[in-house]
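**Student:** Below are the sequence and a predicted model for it; my questions follow.
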Amino acid sequence: MSEETMIWEEEDRELDGQTYDWTASEEDEGERVDKWVAEKVDRSRTMVQGYIEGGLLLVNGRPIKANYKLRPGDAVSLEIPEPEDTRIEPENIPLDLVYEDADVIVVNKPRGMVVHPAAGHTKGTLVNALMYHCTDLSGIGGELRPGIVHRIDKDTSGLIMAAKNDMAHQSLSRQLKDHTVTRQYIALVHGVVNHDLGTVDAPIGRHPVHRKEMSVRKDGRHAVTHFHVLERFNGYTLLECKLETGRTHQIRVHMQFIGHPLVGDPVYGPKRTLSGIEGQALHAQVLGFTHPRTGEYLEFSAPMPEDMLALVERLRKDMA
């Protein structure tokens, strides 16, 4: 699968069914094997420990314990199994359709819905709903992600596009890679942002300790978020954020980095936050792209969801 036809956030990796072989260096001496391997394959130490218990991770051809300390020259091998069941069933889940033709479909995804299935989680996703709604999704994304060319987080609401054939998928993927897709979000953040306009240009990579999280780090991938203030409240600010790049959790990480984490963010935000919303107050409001077949630029918008709008109205009343 080429870079041109499959543009995900680059941090995502397809590891299932693959075998890996490494040789420990002098610099690796004394490292716990479970931690060392987890960092190499971007999976949790708990998952790697499961591989060890199942005899899938060997050192010098022999089973070891998770706390084994590496020695220079150790041959480490890992065989990651295929998911037991990758069959995805269509489900009659209501969709908020914003646009649809023979090539592209645009949906306003609700907060709480996962975009695509993963191993062990194959129901209730946007893909399940799309498969029920239309039978002609692109196959480039594979069995678990038919038609999906980009994602938004489970607890982020808003616009997402999917491809109904491979031609459309390739075109939309190329536009994402070339940063010509318009992706504009509304975010409610903690604190009063003093500057009306701003740009966060800070590389993002996997968190060195918490492997399911992302963080700003020097060896991360280039990431740029532009923002401007829409409204200020007592202790909070409503922002419009425009993505120049599309890293995993980009807006959430960048806002935390500048000291203004998103309201309700369970991972990157403070424990004390506004009540009334499940998940981060982030909404993909505007999505624009060049139509793969006609060459016409199309742009769509979706209003803030009711829970997020209710928060803003509360804050407005507090200012009165």
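**Tutor:** Structure received. From a predicted model like this one, the values you see are computed outputs, not experimental measurements.
**Student:** CA atoms for contacts and neighbours, from now on please.
**Tutor:** Fine.
**Student:** can you list the residues that contact the helix or strand containing residue 225?
**Tutor:** Assigned by DSSP states H and E, residue 225 belongs to strand 224-232. By C-alpha atoms under 8 Å, 6 or more residues apart in numbering, the surrounding residues in contact with strand 224-232 are 192-193, 195-203, 237-245, 250-251, 254.
**Student:** Off-centre distance for it?
**Tutor:** On the basis of C-alpha atoms, centre = their mean, to the nearest Å, strand 224-232 sits 21 Å off its chain's mean C-alpha point.
**Student:** Determine the longest helix present in the chain.
**Tutor:** helix 306-319 (DSSP state H).
**Student:** and that helix, which residues are buried?
**Tutor:** 308, 311, 312, 315 (16 or more other C-alpha atoms under 10 Å).
**Student:** for those residues, which one is nearest residue 98?
**Tutor:** Nearest to residue 98 among the buried residues of helix 306-319: residue 308, at 19.7 Å, using C-alpha to C-alpha.
**Student:** one more structure, for comparison:
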Amino acid sequence: MAKSKFEIIFENDDFVAVNKPGGMLTIPDREQTEKSLKEYLTDKYQQIFTVHRLDKDTSGLILFAKTDVVHKYLCKIFEDRQVEKYYLGVVMGAPIDDEGIIDAPITEHLTKKGSMTVHRSGKASQTGYSVMERNQHFSLVSFRLFTGRTHQIRVHCKHIGHPLACDPLYGDGKQVLLSSVKKKFKLSKHDEEERPIINRLALHSYKLVFTDLHGQLHTLEAPAPKEFRALMQQLKKG
């Protein structure tokens, strides 16, 4: 997917919901190294307001407000936890329980700059999870964020011993290759070397549920990334 190719899931006069590709910045970084989603949207709408963010490597649903009034309202309902936020992730291995809540406080890591960790002195953090498809190598898991800490799902996955696939900070960071999980893997005739089935952080914002400024309920969804589905399909075949 070309970095500028983002998909508009829904829009009205108040806000726009976008399916952000993995690898694209939500807002400009300090270095101004590459164009961010916000800048592409500013080109399209002239004026746009940031409501919340996704990590660069996380794909999926993200909202931007079109007016100052809507911006203030949406920021407030995100802050007050009145927005239901759901994610899909591919984790390493298979969690023991089919569902549960990870309740573990998160704080900044003392020595690793830019990373977070579970620690009793941290801020209260809760992540609900439900295993959608399980396999000894990788499992597809749905997450619900009850709090909004930095890297929350990534830190909590590491905490329960099942880090997200391709996570360089909290997992092994390795690309997912079919040859590593399929005994009968054969390279296709056209390929000189194997292409990874997943080569970025395996996390996707797939659903937001909230009530807008006019009292209307919205349930917005960005479909699961095709590489997540392809991996689980391949694992079923054994």
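**Tutor:** Done, it's in. Nothing here was measured: the structure is a model prediction, and the numbers come from that model.
**Student:** Could I get the TM-score for this pair?
**Tutor:** Once superposed, the chains reach a TM-score of 0.86 (TM-score structural alignment, normalised by the length of the second structure), with 217 aligned residues with a C-alpha RMSD of 1.6 Å.
**Student:** Of the buried residues of helix 306-319 of the first structure, which is the nearest to residue 166 of the first structure?
**Tutor:** For the buried residues of helix 306-319 of the first structure, the nearest to residue 166 of the first structure is residue 308 (35.5 Å; C-alpha to C-alpha).
**Student:** Which position in the second structure pairs with the closest one?
**Tutor:** Using TM-score structural alignment, the equivalent of residue 308 of the first structure in the second structure is residue 228.
**Student:** just residue 253 of the first structure next, same as before
**Tutor:** The equivalent of residue 253 of the first structure in the second structure is residue 155 (alignment by TM-score structural alignment).
**Student:** cool, residue 47 of the first structure as well?
**Tutor:** So, by TM-score structural alignment, residue 47 of the first structure is left unmatched.
**Student:** which SSE is residue 47 of the first structure in?
**Tutor:** helix 45-53.
**Student:** Quick one: list the elements packing against that helix.
**Tutor:** helix 33-41 (3 or more C-alpha pairs under 8 Å, 6 or more residues apart in numbering; DSSP states H and E).
**Student:** now the helix it packs on, how far from the centre of its chain.
**Tutor:** 22 Å.
**Student:** before we move on, back to that, now intersect the contacts of strand 224-232 of the first structure with the helices, please.
**Tutor:** Using DSSP H, the contacts of strand 224-232 of the first structure in helices are 250, 251, 254.
**Student:** any chance of those in TSV, with neighbour count too?
**Tutor:** Below are these laid out as TSV (neighbours: other C-alpha atoms under 10 Å):
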residue	neighbour count
250	23
251	25
254	25
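**Student:** for those residues, which one is nearest residue 37 of the first structure?
**Tutor:** Of these, the one sitting nearest to residue 37 of the first structure (C-alpha to C-alpha) turns out to be residue 250, at 25.4 Å.
**Student:** So residue 278 of the first structure sits against residue 263, correct?
**Tutor:** No - in this structure residue 278 of the first structure lies outside contact range of residue 263 using C-alpha atoms under 8 Å: 9.9 Å.
**Student:** of these two, who's got more company?
**Tutor:** residue 263 (30 against 16; other C-alpha atoms under 10 Å).
**Student:** Quick check: that one vs residue 186 of the first structure, distance?
**Tutor:** 12 Å (C-alpha to C-alpha, to the nearest Å).
**Student:** Repeat that for residue 254 of the first structure.
**Tutor:** According to C-alpha to C-alpha, residue 254 of the first structure and residue 186 of the first structure sit 14 Å apart.
**Student:** Check residue 195 of the first structure too.
**Tutor:** 17 Å.
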